[in-house]
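Okay, sequence plus prediction incoming.
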Amino acid sequence: MGEKELAELLHLVSRRLRHGYVHRLVPLGLNPGQARALRALGAADRPLRMVQLADELRIVPRSLTPVVDALEESGLVRREVDPANRRSTLVVLTDAGRAMAERAREARREAGESLFAVLSQDQRDQLSDLLSAVDAQFR
């Protein structure tokens, strides 16, 4: 199998994974960007400034604003003035947001389980090791 074929295959599998994930997020009322923001806030285990969250998500801060607006409207996050810098806004994960982040994490896990169900555990472990080796070169 050539390199181009491998890249195309990986792209197709990634698209299927994303589709399965999105399908599971819809009933939660989330899109992938919102789920990523909740995951980043949960992983930080502390409120993040808008600019820090944008950096974590590798997006520009102005692209984050509608994501945070939607999460705030749903009661999953709230904005607070940063006491350390009154010009900065903190994004605070609410209890409902923490619970939703867990539900989104479960949706992602289920999408992966469904997609990779055709593989044995040994094959999954091997695939994980191979993809981790590829990913490691970019860290």
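Structure's in. What do you need?

going forward, measure contacts between C-alpha atoms and count neighbours the same way
Will do.

and the longest helix for this structure?
Of all the segments of type helix in the chain, defined by DSSP state H, the longest one is helix 3-25.

Skip ahead from that helix and say which helix or strand is next.
Scanning the chain past helix 3-25 towards its C-terminal end, the next helix or strand to appear is helix 32-44 (assignment: DSSP states H and E).

okay, now the one to match up with it:
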Amino acid sequence: MTSPLVLMLLETAKALQDRLEEALKDVGLSRAKMEALQQLVRAGEPMPLRALAEGQRCVPSNMTTLIDRLESEGLVRRVDDPADRRSVRAELTPLGAERAAAGAEVLVRVQEEFASSLPLSEQASLRRILASLHPE
């Protein structure tokens, strides 16, 4: 039997994920697409698909499918990997960088709206409580 506290945490996380997913639709992205674009933005250079998959904790075949979608939308392109002829890297296109920036604005807005439902003092308390549950 799952504890009521654990259920509340899971339901709250799911509610936030749902809000983020819905808001990202306004800029033509899903959370998975946004996460891949953010990885490429942070890297500042083309990344091997395997590294992208590791960053999202998914199997390489899932990342290949995601990159296929991003490429068909003009958000990334595949480029040869100079270190390994058998491998390719994903590179952000200008449109992909634009869409990633728009998605980042959406994420900030939704996160601020979500957090603003609690007074600042309660936000600080919640951060302390959550940090004690997950000390990493």
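Arrived safely, thanks for sending. All of these numbers come straight from a predicted model, not from anything done at the bench.

Quick TM-score on the pair, please.
For this chain pair, the superposition-based TM-score is 0.88 by TM-score structural alignment, normalised by the length of structure 2; 135 aligned residues with a Cα RMSD of 1.7 Å.

between the longest helix of structure 1 and helix 32-44, what angle do the directions make?
Between helix 3-25 of structure 1 and helix 32-44, the angle formed by their directions is 80 degrees, by axes from the mean of the first three to the mean of the last three Cα atoms, to 10 degrees.

so what corresponds to Asp125 of structure 1 in structure 2?
Residue-level alignment of Asp125 of structure 1 against structure 2, with TM-score structural alignment as criterion, gives Ala124.

That match sits in which helix or strand?
In this structure, Ala124 of structure 2 is located in helix 120-133 according to DSSP H and E.

in the superposed pair, what's the mean gap between that helix and structure 1?
Mean deviation of helix 120-133 of structure 2 from its aligned counterpart in structure 1 after superposition (mean Cα distance after the TM-score superposition for structure 1): 3.0 Å.

so where's the longest strand in structure 1?
strand 85-93 (DSSP state E).

Enumerate the positions of that one that are buried.
By 16 or more other Cα atoms under 10 Å, the buried positions in strand 85-93 of structure 1 come out as Thr89, Leu90, Val91, Val92, Leu93.

ok, the second one touching Ala84?
No. Checked against Cα atoms under 8 Å, the pair Leu90 of structure 1 and Ala84 is beyond contact range at 10.2 Å.

For Ala99 of structure 1, see how far away the residue nearest to the spatial centre of structure 1 is.
Residue closest to the mean C-alpha point of structure 1, counted by Cα atoms, centre = their mean, is Arg36 at 2.8 Å. As defined by Cα to Cα, to the nearest Å, Arg36 of structure 1 lies at a distance of 14 Å from Ala99 of structure 1.

what does Arg58 of structure 1 give?
For Arg58 of structure 1, the distance to Ala99 of structure 1 (Cα to Cα) stands at 24 Å.

now do Arg46 of structure 1
Distance from Arg46 of structure 1 to Ala99 of structure 1, counting by Cα to Cα: 15 Å.

now do Val68 of structure 1
Between Val68 of structure 1 and Ala99 of structure 1 the distance, using Cα to Cα, works out to 17 Å.

okay, the two: which has more neighbours?
When neighbours are counted by other Cα atoms under 10 Å, Val68 comes out ahead of the other of Val68 of structure 1 and Ala99, with 22 against 15.

Can you tell me the closest non-neighbouring residue to Phe114 of structure 2?
Of all residues not flanking Phe114 of structure 2 in the chain, Leu16 sits nearest, at 7.4 Å (Cα to Cα, 6 or more residues apart in numbering).

I figured the one you found hits Glu113, correct?
No. Judged on Cα under 8 Å, Leu16 of structure 2 makes no contact with Glu113 at a distance of 10.3 Å.

The two: which has the busier surroundings?
Each of Leu16 of structure 2 and Glu113 had its neighbours counted (other Cα under 10 Å), and the higher figure belongs to Leu16 (15 against 11).

How many residues are close by Gln123 of structure 1?
Applying other Cα under 10 Å, we find 12 other residues in the vicinity of Gln123 of structure 1.

Much appreciated, bye for now.
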